[in-house]
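Colleague: The following block contains a protein sequence and its predicted model.
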Amino acid sequence: MPPHATDTPPAGAPVTQYDPRHPLYLGTWKRSTKEETQHFVHDDLDEPHRKRQKAILAAHPEVRKLYGNEPLTAVIGAAAALTQLFAAYAIGCVWKDLHWGVVLAIAYLLGGTISALFGVIIHEAGHNLVFKNPFYNRLTGLMVNMPMVVPISQSFRRYHLEHHQFQGVEGMDPDLPMDSEIKLIHNSPLLKTLWVFCYSFMYVVRGMAMKKKPQRWEVINLVMIIVVDILIIKYMSLRSLAYLGVSVFFGYGMHPGAAHFIQEHYIFRDGQETYSYYGSGNIFYLNIGLHNEHHDFPQIPWTRIWQLRRIATEFYDPLYAHTSWIWVTFNFITSPMLGPQSRLTRMYKAHTSGRRDYKVPPVTSAEQAVTGGQKVSPGVKSRIR
């Protein structure tokens, strides 16, 4: 096994260096342990997922068989959309005298839960994992967006794919909090609670802050939502539309189904910038918690992502993972070491040079893929066995 590199190679250097993070691609950086810190953690290498994908494929080439589509996602999306529209009709046209407190409870327990599921389906469609034809994936996203009051699906598709392409790159990853969020929220438990409640608004504001011209499908999405909202008011009621809007607010905010927004990339351990969740919430939310696996292989739909986890277990067992979305949110709000600033960033030059100037070391076995010929801790070794 060739020796690992210890420093970033100079610009223009020949591709003979090996990524020093190999084989698990955990960084050597430390997360902030100072309460007063108001800046991101910084790394000088590219994001880890593309190289871990290559290492996994070298050890387990059969993973390629998991690539593909899952049309069942569209069926689930249609059922969820009809359920939410029926609930809006019942609340706005049948149960007209229902107390607003009861309406809010239904909007949280039913509407928020379903709205969070809409986001998961939009995510699958954004990666073209529902149908082979991208056009039908866009239609799937538009379909589940209909009961959501605001246009989401096509903008999410655009910015989420950019997040995959430029993970952690300052000024290019739309998933990163803005400087104003860090300065305003920082580590205040009260402000973090309000921030989590309003997380849906923050996603919109971040997109607007990038000042990008809307694409054709985003305009189509906007026009469709305006028409659908008018039809809901005309044939149901304004109360129905309000129920749907509050449902989205809950489902993308302080709701267990929205906790994956914090779970995915906010730093809970040194050297690890992406986190998976292996709790029971994956059953209803289409395995959205398997985020390391998803970033490593965005070509695999939700129905087969657990197979990847079982095949490449020696790669994923050593990584820290969450088991409770409720704990994720609670810990994020109460810990003075966590806040919008708890993210890893890199410059674009480091992102591109890391991919260009470092190679993935060759492997001859699954265990070598993880150990890289190096000594590992007993805990990791026991998981490999």
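Modeller: Alright, I've got the coordinates. Numbering: from 1, shown residues only.
Colleague: only C-alpha atoms for contact and neighbour calcs from this point on.
Modeller: Will do.
Colleague: Quick one: the strands in the chain, in order.
Modeller: Taking DSSP state E as the test, the strands found in the chain are 17-18, 41-42, 276-277, 321-322, 344-345, 358-359.
Colleague: Of those, which is nearest A312?
Modeller: strand 276-277 (14.2 Å; C-alpha to C-alpha).
Colleague: who does that closest one touch, helix- and strand-wise?
Modeller: Applying 3 or more C-alpha pairs under 8 Å, 6 or more residues apart in numbering; DSSP states H and E, we find strand 276-277 packed against helix 260-263, helix 291-296, strand 321-322.
Colleague: would you list the strands of the chain in JSON lines and tack on mean neighbour count and distance to G141?
Modeller: Shown next, in JSON lines, are those (neighbours: other C-alpha atoms under 10 Å; distance: least, C-alpha to C-alpha, whole Å):
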{"stretch": "strand 17-18", "mean neighbour count": "20", "distance to G141": "40"}
{"stretch": "strand 41-42", "mean neighbour count": "18", "distance to G141": "34"}
{"stretch": "strand 276-277", "mean neighbour count": "24", "distance to G141": "24"}
{"stretch": "strand 321-322", "mean neighbour count": "20", "distance to G141": "28"}
{"stretch": "strand 344-345", "mean neighbour count": "24", "distance to G141": "30"}
{"stretch": "strand 358-359", "mean neighbour count": "20", "distance to G141": "37"}
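Colleague: Make TSV out of those strands and add distance to I232.
Modeller: Below are those laid out as TSV (distance: least, C-alpha to C-alpha, whole Å):
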stretch	distance to I232
strand 17-18	58
strand 41-42	46
strand 276-277	36
strand 321-322	39
strand 344-345	42
strand 358-359	55
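Colleague: Nearest approach to T83 belongs to which of these?
Modeller: That would be strand 276-277 among the strands of the chain, by C-alpha to C-alpha, at 27.1 Å.
Colleague: in this protein, which helix has the most residues?
Modeller: Using DSSP state H, we find that the single longest helix of the chain is helix 216-235.
Colleague: Buried residues in that helix, which are they?
Modeller: E218, N221, L222, M224, I225, V228, D229, I230, I232 (16 or more other C-alpha atoms under 10 Å).
Colleague: let's bring in a second one:
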Amino acid sequence: MGARVSREDYEWVYTEEPHATRRKEIMAKYPQIKKLMRPDPNLKYKVLFLVTLQILAMSVISSQSWMVVFLMAYVFGGTINHSLNLAIHEIAHNLAFGHSRPLANRILGMIANLPIGVPISVSFKKYHLEHHRYQGDEKKDVDIPSDFEGRMFNRTFSKLIWVILQPYFYAFRPLFIRPMPVSTLEIVNFIVQVTFDVLVYKYFGIKAIFYFIQGTFLGTGLHPLSGHFISEHYMFIKGQETYSYYGPLNLLTFNVGYHNEHHDFPSIPGCRLPEVKKIAPEYYDNLPHYDSWVKVIYDFITDPEIGPYSRVRRNIKESDEKKIDYCFSNGFEECHLFDPQILQDLGFEDEKCASYKPEILNKTQKEGDYNSLNLLSERFQLMKSQPNLYYTVVIEDTVTNQVVGSATLVKEMHFIRQCASRGRIEDVVVNSSYQGKQLGKLLVDVLTLLSKKVGCYKVSLECLDKMVPFYSKFGYVKEEGQNYMCRRYIPK
């Protein structure tokens, strides 16, 4: 069985993950890095090329012996399917078509999913974004092995088995650790994938199906490319929770090896991550990194100090308390009025949202004049003390670290309609310097979808006559017989 792993628990820390702080520092020092934050125009062509290669391989595989099929599934098919898995990773960040075309990204993700054989694209996105947002969190980061894995696979031989079975743990761990409701797009992903698999079986036979599906599990198990699963976050050096790899296999994996750079700037596609390191070398050159994924796998299996427990983990309650204590005193820490996870769960692809074109609201919004930070802090804490009633969302310019847009959804609780809730959208504000960037549309879209998500039976807003055409784009209508009247105590 080999030597027993000395570590019997995770590396528990009570500090924030390092990437947000480093991102702010780099953005302040090198604002030109923002120019890298745009989609990869070639990603869709790379995906289509790899999918076509796998489909063409079926005509060769179906007539070969089982031994040849197995070898091809590991060497050729497994490598391509692993690359497609990492293409899906890129697409999950909307790096194929940008954030303004989420449905196009999801469709491309389903296409990349086809040769993989099992539907993963849509489900991967919702869990992976949590891994970025809550890196190391004991409840929300399902990238971290479970306690069962840490206890069971704690010797050299059992760690070898764990590496071989790693894709199965990645597939099923979220279902046990953090199950989520199945979305409409996940159902579509499942139907598309099963239909493709049935057609492959019908026209190319069982060997083609084996080549696809088994190639996926072989290629993401004990395979050279799978070294990135371990190299990214397993703590080979105490206190270091993210590592980059700068070897040649990045050419086959969309530069996923540039993992510190990726977590610092997840909106930059893999093809441009080397430029991040080139622009800000003082932030990356001295960080521990790897040059061989094969050696990473070997060291993980044979080193008695490394095992599934070798991950940094955080207690979310401790982190939240620290944020609340310092969010206003420091002036730049994040402090959440409500759980931001709910925004990640909004289905922009599933709902009727406004169309995004170059034209945008041309009204110049005026920013609020808050002269007292203490007054603002007191109001924030008062609103936060009444959970699930106030949902304020903001847009931040990460170059200047300034809030440039804001809007609030107020959830009113009523006795009527069997104690239903009504939503009101208030205070839609966009900095005048940022007009023409569709930020007003984004704010209203988010809060409209959010009102439905939090259970409002209807949502309303008040606006000037000339703004009616703008809000009509989101499905808002002037209901006949309804009038808005007010009695104002403070003049405009």
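Modeller: Now that the structure is in, tell me what you want to look at. Predicted model only: the values in this text are computed from it and were never measured.
Colleague: circling back: including distance to G251 of the first structure, could the helices and strands packed on strand 276-277 of the first structure go into TSV?
Modeller: Listed next are these as TSV, based on distance: least, C-alpha to C-alpha, whole Å:
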stretch	distance to G251 of the first structure
helix 260-263	11
helix 291-296	19
strand 321-322	20
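Colleague: what about these, which gets the closest to P336 of the first structure?
Modeller: Ranking these by proximity to P336 of the first structure (C-alpha to C-alpha) places helix 260-263 first, at 15.3 Å.
Colleague: can you tell me what part of the second structure that closest one aligns to?
Modeller: Using TM-score structural alignment, helix 260-263 of the first structure corresponds to residues 228-231 of the second structure.
Colleague: on average, how far is that stretch from the matching bit in the first structure?
Modeller: Superposed on the first structure, stretch 228-231 of the second structure shows a mean distance to its aligned partners of 0.6 Å (mean C-alpha distance after the TM-score superposition for the first structure).
Colleague: Pull up the aligned stretch in the first structure for the helix or strand where V410 of the second structure lies.
Modeller: Using DSSP states H and E, V410 of the second structure falls within strand 402-413. Under TM-score structural alignment, strand 402-413 of the second structure has no counterpart anywhere in the first structure.
Colleague: which secondary structure elements does that strand contact?
Modeller: Contact here means 3+ C-alpha pairs under 8 Å, 6+ apart; on that basis strand 402-413 of the second structure packs against strand 390-397, strand 421-430, helix 439-453.
Colleague: okay if I get the ones you listed as a markdown table plus distance to S226 of the second structure and mean neighbour count?
Modeller: Below are these laid out as a markdown table (distance: least, C-alpha to C-alpha, whole Å; neighbours: other C-alpha atoms under 10 Å):
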| stretch | distance to S226 of the second structure | mean neighbour count |
| --- | --- | --- |
| strand 390-397 | 36 | 17 |
| strand 421-430 | 45 | 21 |
| helix 439-453 | 37 | 20 |
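Colleague: Let me have these in JSON lines, extended by distance to F49 of the second structure.
Modeller: Formatted as JSON lines, these follow (distance: least, C-alpha to C-alpha, whole Å):
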{"stretch": "strand 390-397", "distance to F49 of the second structure": "36"}
{"stretch": "strand 421-430", "distance to F49 of the second structure": "42"}
{"stretch": "helix 439-453", "distance to F49 of the second structure": "34"}
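Colleague: Would you mind listing the outside residues contacting stretch 244-264 of the second structure?
Modeller: 19-20, 22-23, 82-83, 86-87, 90, 132, 225, 228, 231-232, 242-243, 268, 270-271, 273-274, 276-277, 284, 288-293 (C-alpha atoms under 8 Å, 6 or more residues apart in numbering).
Colleague: what sits against Y108 of the first structure?
Modeller: S247, F250, G251, H255.
Colleague: Show me the residue sitting in the middle of the second structure in space.
Modeller: What sits nearest the mean C-alpha location of the second structure, by C-alpha atoms, centre = their mean, is L129, with 1.9 Å.
Colleague: and Q165 of the first structure, what is it in contact with?
Modeller: Contact analysis of Q165 of the first structure by C-alpha under 8 Å, 6+ apart lists nothing.
Colleague: just checking, what residue in the second structure corresponds to it?
Modeller: Matched to the second structure by TM-score structural alignment, Q165 of the first structure sits across from R133.
Colleague: ok, now K65 of the first structure?
Modeller: Counting by TM-score structural alignment, the partner of K65 of the first structure is K35.
Colleague: how about the longest helix of the first structure, which residues of the second structure does it hit?
Modeller: By TM-score structural alignment, helix 216-235 of the first structure lines up with residues 184-203 in the second structure.
Colleague: which residues are in contact with that stretch?
Modeller: Applying C-alpha under 8 Å, 6+ apart, the external contacts of stretch 184-203 of the second structure come out as 110, 113-114, 117-123, 208-209, 350.
Colleague: Compare these and tell me which has the most neighbours.
Modeller: Using other C-alpha atoms under 10 Å as the neighbour test, the contacts of stretch 184-203 of the second structure are led by S121, with 28 neighbours.
Colleague: could you pull out the helices for the stretch 151-300 of the first structure?
Modeller: Using DSSP state H, counting those that start in this stretch, the helices found in the stretch 151-300 of the first structure span residues 153-165, 179-185, 189-197, 199-209, 216-235, 238-251, 260-263, 281-284, 291-296.
Colleague: How many residues are close by the corresponding residue of the second structure for D175 of the first structure?
Modeller: Counting by TM-score structural alignment, D175 of the first structure lines up with D143 in the second structure. Applying other C-alpha under 10 Å, we find 21 residues neighbouring D143 of the second structure.
Colleague: swap in I416 of the second structure?
Modeller: I416 of the second structure has 8 neighbours, counted by other C-alpha under 10 Å.
Colleague: Could you check how far it is from S65 of the second structure?
Modeller: Here I416 of the second structure is placed at a distance of 70 Å from S65 of the second structure (C-alpha to C-alpha, to the nearest Å).
Colleague: Repeat that for P248 of the second structure.
Modeller: Distance, P248 of the second structure to S65 of the second structure, by C-alpha to C-alpha: 32 Å.
Colleague: repeat for Q193 of the second structure
Modeller: To S65 of the second structure, Q193 of the second structure is 26 Å away according to C-alpha to C-alpha.
Colleague: Repeat that for Y246 of the second structure.
Modeller: Going from Y246 of the second structure to S65 of the second structure by C-alpha to C-alpha gives 38 Å.
Colleague: Give me the more crowded residue out of those two.
Modeller: Legend: neighbour count by other C-alpha under 10 Å for Y246 of the second structure and S65, higher for Y246 (17 against 10).
Colleague: got the contact list for the equivalent of T329 of the first structure over in the second structure?
Modeller: With TM-score structural alignment as the criterion, the equivalent of T329 of the first structure in the second structure is I297. Applying C-alpha under 8 Å, 6+ apart to I297 of the second structure gives the contacts G227, I230.
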